[in-house]
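# 3D, please:
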Amino acid sequence: MTQPDIVDSHCHLDFPDFDDERPAIIQRALDAGVTRMVTICTKLRLEPQVRAIAEAHAPVFYAAGTHPMSAADEPLVSTDELIALAGHPKFVGIGETGLDYHYTSESADIQKQSLRIHIDAARETKLPLIIHARAADDDMAQILTDEFKNGPYTCIMHCFSSGADLAKAALDLGFYLSMSGIAAFPKSQDLRDIFAAAPFDRILVETDSPYLAPPPHRGKRNEPAYTAHTAKVGAELFNMDYAAFAAQTTANFDRLFWKAAQ
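Below is the predicted model of the structure:
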């Protein structure tokens, strides 16, 4: 039986977890109906190898930025560097960037500086900003809102697992929320409620693989083929059948990640 087409909007195919079987993992994704995937570079010095994966596999696109947890250890990126990368035909987003005060609160100042540079690049390139936010809801909402006043940009709150106030702030700016395997965990009802209250034309799905595998694979290595498990939970939240939810989230992806649109 043919699976409905769906997109994994955020994965990390360059991570060593996949080194031994990357082509097979991409093929399993295709077999599961995952027709496109966006692999994310989290340190710009690794951009060439992430780009190479996208160039070698037709269904794979890529984005690049400096992850907030690495902001203090990596050279500060410039807007011009990010704009230059955006010239590649398979480069479809800016980031991931953001704020993480759970693990790296001591580098909050440099994280904020890096985030604003990425926002500027997203504004200039018209590519979506890819945000990682953890334990930084108030600062994140403030920066995203303040920067939007300086000039509009588009954005996806990747692997959204923050509170309702940050969700509202992002949605009020016209941004998107992405469901990861966390939304499928049994104890994530509060998070599911946040997604269920959001406009369904602003929802994407992702794996964030190799992390956060949804049930029934929880605790194991995640991979893009498992996108469907999270999407089936999303379909239930919106009282849609799986095929309709897959079609809606794919349309949402195409609107946001316009360079990867079929």
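# please make it C-alpha for all contacts and neighbour counts, starting now.
OK.
# so where do the helices sit in the chain?
Using DSSP state H, the helices of the chain run over residues 22-31, 47-56, 79-85, 101-104, 108-125, 137-149, 164-172, 189-196, 227-237, 242-256.
# turn the ones you listed into TSV, including mean neighbour count.
Output for the helices of the chain, formatted as TSV (neighbours: other CA atoms under 10 Å):
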stretch	mean neighbour count
helix 22-31	17
helix 47-56	16
helix 79-85	17
helix 101-104	14
helix 108-125	22
helix 137-149	16
helix 164-172	17
helix 189-196	17
helix 227-237	22
helix 242-256	20
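# nearest to Gly95, out of these?
Of all the helices of the chain, it is helix 108-125 that lies closest to Gly95, at 7.0 Å by CA to CA.
# here is the second sequence; please produce its structure so I can put it next to the first one:
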Amino acid sequence: MRLFDTHCHLMDGRFADDLDDVLARAREAGVERIVVPAVDLATCREVIRIAEEHDGVYAAIGIHPESAGDVPEGAYDEIERMAQHPKVVAIGEIGLDYYWDSAPRPVQQEVMEKQVELAKRVGLPIIVHNRESTEDVLALLARTRPGDAAGGVMHCFNEREEVMRRAVDLGMYISFAGPLTYKKSDDLRAVATIVPEDRLLIETDSPYLSPHPFRGKRNEPARVALVAEALAASRGVPVDEIAEITWRNAHRLFGKVKA
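Below is the predicted model of the structure:
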């Protein structure tokens, strides 16, 4: 069974002391591909370094909405240059976050839109963060139409059916993470049953959102297997089928990843 963790923050300090062991456990669990998204300009450089040093690990580069209030001069030009690296496979993690509101909402929207347009110029998909900002995220995607270019993914999806359908209609993929395994996530599991098969992805969002029964502990990419199991159970299919579906979908979206 081959697994693809499409969103894992290996550059986080919580992996500083045992990254090699974390990756070894991932391989033992069948995780053969991992995408590591940045959150600011400094981590853009860091995720590329990690991708260079480890087989099967790839980078996404971008400015997270929590970093949108402090974008260094020349950052977009540098990100555009870094996007040419052979192991950079997406622009992300970008989006809007109205829960923390770390930057004014118009600023977040401007930073996201600039990066969507950058992604379209360089021919890469986007990885979208959305927290309590759904209508503005969907409006921006409808206006900028990245789904008509290289596409993108709604990372750590945790929304209702109508939002899923609107995102899919805009050409986006839907990625499920640890919350799919939580006991009170029946509504999310119901949505997971009806996502079009060719739009399904899985992730861990490590070190965050560890799935049941590890909730509250540091998450790591090996546990994407538990997300796959929950998705398979929701859809009533074998887990190896979900693994293969999400493997194919991730390679289709992240076209620079080696098959």
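# kindly reformat the helices of structure 1 as a markdown table containing distance to Phe15 of structure 1.
As requested, these are arranged in a markdown table below (distance: least, CA to CA, whole Å):
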| stretch | distance to Phe15 of structure 1 |
| --- | --- |
| helix 22-31 | 10 |
| helix 47-56 | 9 |
| helix 79-85 | 20 |
| helix 101-104 | 20 |
| helix 108-125 | 22 |
| helix 137-149 | 27 |
| helix 164-172 | 29 |
| helix 189-196 | 27 |
| helix 227-237 | 18 |
| helix 242-256 | 23 |
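# closest one to Asp5 of structure 1 among the ones you listed?
helix 242-256 (6.5 Å).
# check which helices and strands that closest one sits against.
Contact analysis of helix 242-256 of structure 1 by 3 or more CA pairs under 8 Å, 6 or more residues apart in numbering; DSSP states H and E lists strand 6-11, strand 203-205, helix 227-237 as its packing neighbours.
# reformat these as TSV; add distance to Ala196 of structure 1.
Converted to TSV, these look like this (distance: least, CA to CA, whole Å):
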stretch	distance to Ala196 of structure 1
strand 6-11	19
strand 203-205	10
helix 227-237	6
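# closest to Ser188 of structure 1 out of these?
Across these, Ser188 of structure 1 has its closest neighbour in helix 227-237 (11.4 Å, CA to CA).
# identify the residues contacting the lengthiest strand in structure 1?
Counting residues, the longest strand in structure 1 under DSSP state E turns out to be strand 91-100. With CA atoms under 8 Å, 6 or more residues apart in numbering as the test, strand 91-100 of structure 1 has contacts from 40-42, 51, 61-69, 82, 85-86, 108, 111-112, 114-115, 118, 121-122, 127-136, 140, 257-260.
# residues in contact with the closest residue to Ala259 of structure 2 other than its chain neighbours?
In space, Ala259 of structure 2 comes closest to His251 once its chain neighbours are excluded; the distance is 6.8 Å by CA to CA, 6 or more residues apart in numbering. By CA under 8 Å, 6+ apart, the contact list for His251 of structure 2 reads Val257, Lys258, Ala259.
# do you know how far the second one is from Cys156 of structure 2?
The spacing between Lys258 of structure 2 and Cys156 of structure 2, counted by CA to CA, to the nearest Å, is 23 Å.
# now swap in Ile126 of structure 2 and tell me
14 Å.
# of the two, who's got more company?
Ile126 (32 against 26; other CA atoms under 10 Å).
# now do the contacts for the aligned partner of Cys156 of structure 2 in structure 1.
Residue pairing (TM-score structural alignment): Cys156 of structure 2 is matched to Cys159 of structure 1. The neighbours of Cys159 of structure 1, taking CA under 8 Å, 6+ apart as the test, are His132, Leu177, Ser178, Met179, Ser180, Ile182, Glu206, Asp208.
# related to what we said a few turns ago, the contacts of His251 of structure 2, buried ones only, as a ChimeraX selection?
Buried residues among the contacts of His251 of structure 2 (16 or more other CA atoms under 10 Å), as a ChimeraX selection:
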select :257
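# which residue in structure 2 aligns with Gln189 of structure 1?
By TM-score structural alignment, Gln189 of structure 1 lines up with Asp186.
# please read the previous query as pertaining to Leu256 of structure 1.
Using TM-score structural alignment, Leu256 of structure 1 lines up with Leu253 in structure 2.
# just Pro89 of structure 1 next, same as before
Checking TM-score structural alignment: Pro89 of structure 1 goes with Pro86.
# ok, Leu127 of structure 1 next?
Leu127 of structure 1 maps onto Leu124 in structure 2, with residues paired by TM-score structural alignment.
# for Pro214 of structure 1, what are its contacts?
Ser180, Gly181, Ile182, Ala184, Phe185, Asn222, Tyr226, His229, Thr230.
# so which of those residues persist in structure 2?
Using both residues aligned by TM-score structural alignment, their matches' CA atoms under 8 Å, structure 2 keeps these contacts from the contacts of Pro214 of structure 1: Ser180, Gly181, Ile182, Ala184, Phe185, Asn222, Tyr226, His229, Thr230.
# let me know whether Gly151 of structure 1 touches Ala121 as I believe.
No: taking contacts as CA atoms under 8 Å, Gly151 of structure 1 lies outside contact range of Ala121: 11.5 Å.
# before we move on, the earlier item: so which of the helices of structure 1 comes closest to Ile6 of structure 1?
Using CA to CA as the measure, helix 242-256 is the one of the helices of structure 1 that comes nearest Ile6 of structure 1, at 5.3 Å.
# post-alignment, that closest one versus structure 2, mean distance?
Superposing on structure 2 and averaging over aligned pairs (mean CA distance after the TM-score superposition for structure 1), helix 242-256 of structure 1 comes out at 0.5 Å.
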